[in-house]
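Colleague: Requesting a structural model of the entry that follows:
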Amino acid sequence: MSTNASEFERAQRVLVGGVNSAVRAFRAVGGTPRFIARAEGAYMWDVEGRRYIDYLGSWGPMIVGQSHPKVIEAVTRAARDGLSYGAPNVMETELAERICGIFPHVERVRFTSSGTEAAMSALRLARGFTGRDAIVKFEGCYHGTADSLLVKAGSGALAFGTPSSAGVPADLARHTLVAQYNDLASVEALFAEHGGRIACVMVEPMPGNMNLIVPKPGFLEGLRELCTRHGALLIFDEVMSGFRVALGGAQELVGITPDLSAFGKVIGGGMPVGAIGGPAKVMEMMAPLGTVYQAGTLSGNPIAMAAGIATIDLIREPGFFERLGERCSRLVAGLNDAAREAGVAFCARHRGGMAGLYMLPQPPASFAEVQRQDVDRFKRFYHLMLDAGVYLPPSPVEAFFFSSAHSDADIDATIAAARDALKAVA
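Modeller: Okay, the predicted model is just below:
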């Protein structure tokens, strides 16, 4: 019989680290990764037949649950007509029309095959549009694996970035300036010194890759004002938060319009997809109309477009996000109650169907605060939850995801498991 351990051993003989994305290797929590055999609704089953309540949601896109019948039907129908054309298809237009209809500033869309590719292309577009080289990003915000974005602060928030991955040239990294999320003064200082060479500020308006962080009042508003004043573009990376915290993403919740938006995850319904969207005057700098080159053989492929259209149509139904938020709120309240009962420094919060849990007494507001978590306690908590059949992201710095498929029974089971786990790690 196949087991998780035997499959992991087998995978390590042919896959780097036994995985195709580093966090899947369970290095942050220890133990053996679960090899998933199938998923449906709010659940995943591993190769040993063990069922888990799924709060990973493929890292965000499964907002209507795994294998939703309408999404599967749409993908199956599209697959019968061909998997990829390398030529225009009508579904590209249909999904783009939906995105443009939801986000008022988005007049043109360019699809990619991943969120990484969308963020990378948005940077190139910003540099091409402004004629500048430098970019501002935030420590702890993750925008995929493009070289310019795999950079973190050196000796301080105002220093030039140093590569945080081998293989990123130092000469390229020097064009990336790193500030601190929720610290507007750190961004103001960068603009004061380098404003004339900054092409853009790229930010997750509601970060999920240093766990769920919520912007302080005035922070995003300040970024908007700085970019406008200095002629830089404000780019919202909504690959994770877009269509997830609200139908119109984090920008709907905060009421701020960026110059460009990067999307992914939900707009592909679980298929590989990404997109850049913005005003025509910026987007039409891209080839074939402009001089910024961007292309991809599988971009806008009919399978991903069909899954995205079906998913967007499901979440556009009246009351969807109200119901999703109410149910996720019940889960979060139960987790916080369990922490108080156990007397553990633990808390949780959510925005829409995106949530975070932290081994801290209060939700963090910055990357520095996230790093103060009790990581050893999280590891023990994580495996107790996994043993109880609750699958959370295997890292203390990742948001978790709620779907419309999670039932009252799933919420109750999760809270009960957390109550036992928190008492055990107290």
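Colleague: contacts, neighbours, all on C-alpha from now
Modeller: OK.
Colleague: Might you calculate how far stretch 285-295 sits from the centre of the chain?
Modeller: Relative to its chain's centre, stretch 285-295 lies at 26 Å (CA atoms, centre = their mean, to the nearest Å).
Colleague: That one: which residues count as buried?
Modeller: Buried residues in stretch 285-295, defined by neighbour count with 16 or more other CA atoms under 10 Å: 285-286, 292, 294.
Colleague: same deal with stretch 216-223?
Modeller: In terms of neighbour count (16+ other CA under 10 Å), stretch 216-223 has its buried residues at 219-223.
Colleague: Report the two of the buried residues of stretch 285-295 separated the most.
Modeller: Distance extremes for the buried residues of stretch 285-295: the farthest pair is Met285 and Gln294 at 10.3 Å, using CA to CA.
Colleague: Touching the longest helix anywhere in the chain from outside, list them.
Modeller: Selection of the longest helix in the chain by residue count, based on DSSP state H, yields helix 320-342. Surrounding helix 320-342, the residues in contact under the criterion CA atoms under 8 Å, 6 or more residues apart in numbering are 246-247, 315, 345-353, 355, 402-404, 411-412, 414-415, 418-419, 422-423, 426.
Colleague: to compare against the first, here's another:
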Amino acid sequence: MDNARSQELFEMAKMIIPGGVNSPVRAFGPVGLKPPFILKAKGEKIFDADGNRYIDYVGSWGPMILGHARAEVVEAVKKAAEDGSSYGAPTEKEVVLAQMICDAVPSVEMVRMVNSGTEAVMSAVRLARAYTGRDAIVKFEGCYHGHWDGLLVKAGSGALTMGVPNSPGVPSDYVKSTVTACYNDCLEIQEIFADIGSRIAAVIVEPVAGNMGLVPPDIEFLKLLRRLTAEHGAVLIFDEVITGFRVSYGGAQEYYGVLPDITTLGKIIGGGMPVGAYGGRRDIMKLVSPSGPVYQAGTLSGNPVAMAAGIKTLEILRDNPSIYSETDKKAERLEKAFNSSAERYEIPLHVNRVGSALSPFFTRQPVSDFKTAVKSDTRQFAGYFGEMLRNGIYLPPSQFETMFVSHAHTEAGIKTTEQAIGAAFLRLKETTN
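Modeller: Sure thing, here's the model as predicted:
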């Protein structure tokens, strides 16, 4: 597989862009390779600068549930762009998309558009603190909520250890009110609330963790979070930037039947365009300026081109509910292919899947939290990743990311991927003997 042009572009990029990329995982560092530079995408495939084509399971990290460049979405974007790309003024499209979100997501009564998942999270946390008059925020180890300073923290040891900055440039004082707990650990979160429940403004959680690889929740864990926050007057925030409109039309909260107070959204609601949103109970959301005192603003919030892409994407999903079951079945086939190849070639593997999102972990034990996820064999993952890439399968370049299947993945594409999985695992078997 020729990659001379991509390598040339990467070397050029490293001279003018930190690390040669505009988001760290794109650099392919965890797998020891150089990234292909993508030229275009259509349906289930992406095409790089060297003319190579790949079956894509990154899907722009989740939003491309309909596949790339879906004709109706492209047409909506073109039409919107012809009318101007940005106004910095209210538009009907904002109202339409906001209503669609409120109709779809069970807990959302009002919603504010922003520009990214990170912006949605930081705004939601500010709002929760204002609503409760408290400062402490509880997050969970391995759950990623964007690169906002207040949640960019390591986990501490012990139930009540306060956060330590996970990046230079984040002041220690800035995260001193962030408490990190273990995902899916019911006992620990009960201990935290027993000790500091009156100080907790909010608990923020990915209802399905997607940033330590895919880790499903224990349903009792989600129910416990709902009960504890209600009892202690804290706000429950579901970060559904990945799961919103992906695991079901109403998101993970509809899928599991547990409703938060505030929800953050992104990715799919922009049809792949840069967009985010936060929404929730009316009494909380009415505190947002200009109807209330909690300030948040953005020139490009509710951008008309992004709104058009989001409206058309959600319309297609709403009007064609079989998209979810059909896409889930494709992901289930890949799950089975991973398990059968691992068994055949005696490769330690555990696969987690929720709907059309899945992660193969190179470990024998079940993966239910960050501590079990990081026991995976990252060297085996890198070997598997390289073989899959050489066979034309484009995957997230890290053991701790999530694969996304789209409705555009074809029968031929799924079969090719199944065959590539078998070939990659055979190669792993040969190289470990």
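Colleague: Fetch the TM-score of the aligned pair.
Modeller: Comparison of the two superposed chains (TM-score structural alignment, normalised by the length of structure 1) gives a TM-score of 0.98, and 426 aligned residues with a CA RMSD of 1.1 Å.
Colleague: that older thread, with secondary structure and distance to His230 of structure 1 as extra columns, can I get the buried residues of stretch 285-295 of structure 1 in CSV?
Modeller: Putting these into CSV (DSSP: H, G, I helix; E, B strand; the rest coil; distance: CA to CA, whole Å) gives the following:
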residue, secondary structure, distance to His230 of structure 1
Met285, coil, 20
Met286, strand, 23
Val292, strand, 22
Gln294, coil, 26
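Colleague: okay if I get these as CSV plus distance to Ser148 of structure 1?
Modeller: Rendered in CSV, the data for those read as follows (distance: CA to CA, whole Å):
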residue, distance to Ser148 of structure 1
Met285, 20
Met286, 19
Val292, 17
Gln294, 16
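Colleague: Can you tell me which of those lies closest to Ala87 of structure 1?
Modeller: Nearest to Ala87 of structure 1, judged by CA to CA, of the buried residues of stretch 285-295 of structure 1 is Gln294 at 15.3 Å.
Colleague: now for that closest one: what does it line up with in structure 2?
Modeller: Gln294 of structure 1 maps onto Gln296 of structure 2 when the alignment is built from TM-score structural alignment.
Colleague: Does its match touch Val288 like I think?
Modeller: Yes - look at Gln296 of structure 2 against Val288 with CA atoms under 8 Å: they come within range, at 7.2 Å.
Colleague: Enumerate every residue touching the residue nearest the centre of structure 1.
Modeller: Relative to the mean C-alpha position of structure 1, the nearest C-alpha, by CA atoms, centre = their mean, is the one of Met240, at 2.6 Å. With contacts taken as CA under 8 Å, 6+ apart, Met240 of structure 1 has the following neighbours: 59-60, 208, 263-265.
Colleague: nearest spatial neighbour of the residue of structure 1 most remote from its centre, skipping sequence neighbours?
Modeller: Summary for structure 1: using CA atoms, centre = their mean, the residue whose C-alpha lies farthest from the chain's mean C-alpha position is Met1, with a distance of 35.2 Å. Taking CA to CA, 6 or more residues apart in numbering, and ignoring the residues beside it in sequence, Met1 of structure 1 has Glu48 as its nearest neighbour in space, at 7.9 Å.
Colleague: In three-state terms, label the equivalent of that neighbour over in structure 2 for me.
Modeller: Under the alignment (TM-score structural alignment), Glu48 of structure 1 pairs with Asp50 of structure 2. The three-state label for Asp50 of structure 2, taken from DSSP: H, G, I helix; E, B strand; the rest coil, comes out as coil.
Colleague: Quick check, Asp50 of structure 2 in contact with Gln7.
Modeller: No - under the criterion of CA under 8 Å, Asp50 of structure 2 lies out of contact with Gln7, with a separation of 9.6 Å.
Colleague: show me where structure 2 has helices.
Modeller: Under the criterion DSSP H, structure 2 carries helices at the ranges 4-16, 71-82, 92-104, 117-132, 186-196, 219-232, 251-256, 282-285, 304-319, 322-345, 370-373, 378-390, 411-432.
Colleague: residues in contact with the first one?
Modeller: If I follow you right, that is helix 4-16 of structure 2. Where contact means CA under 8 Å, 6+ apart, the residues beyond helix 4-16 of structure 2 that reach it are 19-21, 34-37, 48-50.
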